[in-house]
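# coordinates for the following, if possible.
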Amino acid sequence: MAEKLAPEKRHAFVHNGQKVFEWDQTLEEVNMYIELPKNVPTKLIHCVIQAGHLEHDLMLPVKTDSSFWTIEDGELHITLQKREKGKTWASPIQGQGSLDPYVADQEQKRLMLQRFQEENPGFDFSQAQFSGTCPDPRTFMGGIHTD
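Predicted coordinates for the structure are as follows:
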């Protein structure tokens, strides 16, 4: 079940025809993938993750104590732990590679399904369809409108 709600593919940020980074997200994390130049020794790479900054300003704040980075097979992988679990990010970096509205909507729906699945184990939400926004719990209680 979890595989059905996992990110289908990485999103790419391309600038002037060159891929800068790829990324995906789950309810709790944003993952960035950066292909490293082949002629730079990995011991020269150092990544500092701050609550709202990673070389550039992050889209939203992260938990620095549980965010980390690794290098494997010539790729820098940065895992950013979301401060607000379940919040949909349009991009990891402000102003760089934001998702178009349709893809952002699909991403939000996928994360909503993940959250429903996590909060209701044993139920299969993988085929659920959303036609709009979720009802507001302040005005919609157990199928009875309270307005």
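# contacts, neighbours, all on C-alpha from now
Will do.
# spatially central residue for this protein, please.
With distances taken as Cα atoms, centre = their mean, the chain has residue 25 as the residue nearest its mean C-alpha position (2.4 Å).
# that one contacts residue 11, doesn't it?
No. Between residue 25 and residue 11 there is no contact under Cα atoms under 8 Å: 9.4 Å.
# now do the contacts for the residue nearest to the centre of the chain.
Residue 25 is in contact with 7, 31, 89, counting by Cα atoms under 8 Å, 6 or more residues apart in numbering.
# what helix or strand does residue 78 sit in?
Here residue 78, judged by DSSP states H and E, is contained in strand 75-82.
# which elements pack onto that strand?
strand 29-35, strand 62-72 (3 or more Cα pairs under 8 Å, 6 or more residues apart in numbering; DSSP states H and E).
# now the angle from it to strand 29-35?
Going by axes from the mean of the first three to the mean of the last three Cα atoms, to 10 degrees, strand 75-82 is angled at 160 degrees with respect to strand 29-35.
# where do the helices sit along this protein?
In the chain, the segments counted as helices under DSSP state H are 2-5, 101-119.
# please provide the structure for the following sequence as well, for comparison with the first:
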Amino acid sequence: MSVHFEERSGVVPCKTSWGSWSQTMEEVFIEVDVPHGTSGKEVKCNLGSRDIELHVKGREIFKGKLFDTTVSDEATWTLEDKCLIRIVLMKTNREAGNCWSSLLEGEYCANAWVQDQMQRKLTLERFQRENPGFDFSGAEISGNFAGGGPDFSSLQK
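Below you'll find the predicted structure:
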């Protein structure tokens, strides 16, 4: 069984006061550190296609409009080891050029370096999908990769 591209290449996390978030071409991953001993009954998580809200033990962790749309019926959250909440959102737009610059509109923004690294990773992930026989997980790219990188679709194979 082959390992997914993102597992081999690592993630580019955007650190926040409550944990971090990261992304692939298809998904957005959110990790929230919560007090040890937190139970599932103490977690209130609403995941919509455009909105998200998380409360733990009656305290709001975050609430707002997502940077872009997601498939709400494919969103999940789990509480692991009673101290970590993992949320997975499926992006509606799954192109390499759809690199979220923040988790919520105007909040939890990736700094310029993190945004650059996220875009590079999504571009390499796109190259991997277009060329399944090659391994781009450890590759380095330079040049114009913003918006998903160069378009090679017009080249003959």
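# of the helices of the first structure, which is nearest residue 72 of the first structure?
Minimum separation from residue 72 of the first structure across those (Cα to Cα) falls at helix 2-5, 23.1 Å.
# just the residues contacting the closest one, thanks.
Contact partners of helix 2-5 of the first structure, identified using Cα under 8 Å, 6+ apart, comprise 110-111, 113-114, 126.
# quick check: buried residues in that helix?
residue 5 (16 or more other Cα atoms under 10 Å).
# what's the distance between it and the middle of its chain?
Relative to its chain's centre, helix 2-5 of the first structure lies at 15 Å (Cα atoms, centre = their mean, to the nearest Å).
# cool, and stretch 118-132 of the first structure?
For stretch 118-132 of the first structure, the distance to the chain centre is 19 Å (Cα atoms, centre = their mean).
# kindly report the same for stretch 117-128 of the second structure.
Distance of stretch 117-128 of the second structure from the chain centroid (Cα atoms, centre = their mean) equals 12 Å.
# what stretch of the first structure does that stretch fall on?
The counterpart of stretch 117-128 of the second structure in the first structure, counting by TM-score structural alignment, spans residues 106-117.
# how close does residue 98 of the second structure sit to residue 22 of the second structure?
13 Å (Cα to Cα, to the nearest Å).
# do residue 72 of the second structure as well
Separation of residue 72 of the second structure from residue 22 of the second structure (Cα to Cα): 18 Å.
# compare these two (neighbour count), which wins?
Neighbour totals were compared for residue 72 of the second structure and residue 22, and residue 22 leads with 21 against 18 (other Cα atoms under 10 Å).
# setting aside sequence neighbours, what's the nearest residue to the more buried one?
Leaving aside its chain neighbours, residue 22 of the second structure sits nearest to residue 13 (4.7 Å; criterion: Cα to Cα, 6 or more residues apart in numbering).
# now do the SS call for residue 6 of the second structure.
Three-state assignment for residue 6 of the second structure (DSSP: H, G, I helix; E, B strand; the rest coil): helix.
# give me the range in the second structure that stretch 20-29 of the first structure lines up against.
Against the second structure, stretch 20-29 of the first structure falls on residues 18-27 (TM-score structural alignment).
# list the buried residues in the matching stretch.
Across stretch 18-27 of the second structure, burial judged by 16+ other Cα under 10 Å covers 20-27.
# show me what residue 82 of the first structure lines up with in the second structure.
Mapped onto the second structure by TM-score structural alignment, residue 82 of the first structure lines up with residue 91.
# so how many other residues sit close to the nearest residue in space to that match that is not next to it in sequence?
Computed as Cα to Cα, 6+ apart, the closest residue to residue 91 of the second structure that is not its neighbour in sequence is residue 70, at 4.4 Å. Residue 70 of the second structure: 23 surrounding residues under other Cα under 10 Å.
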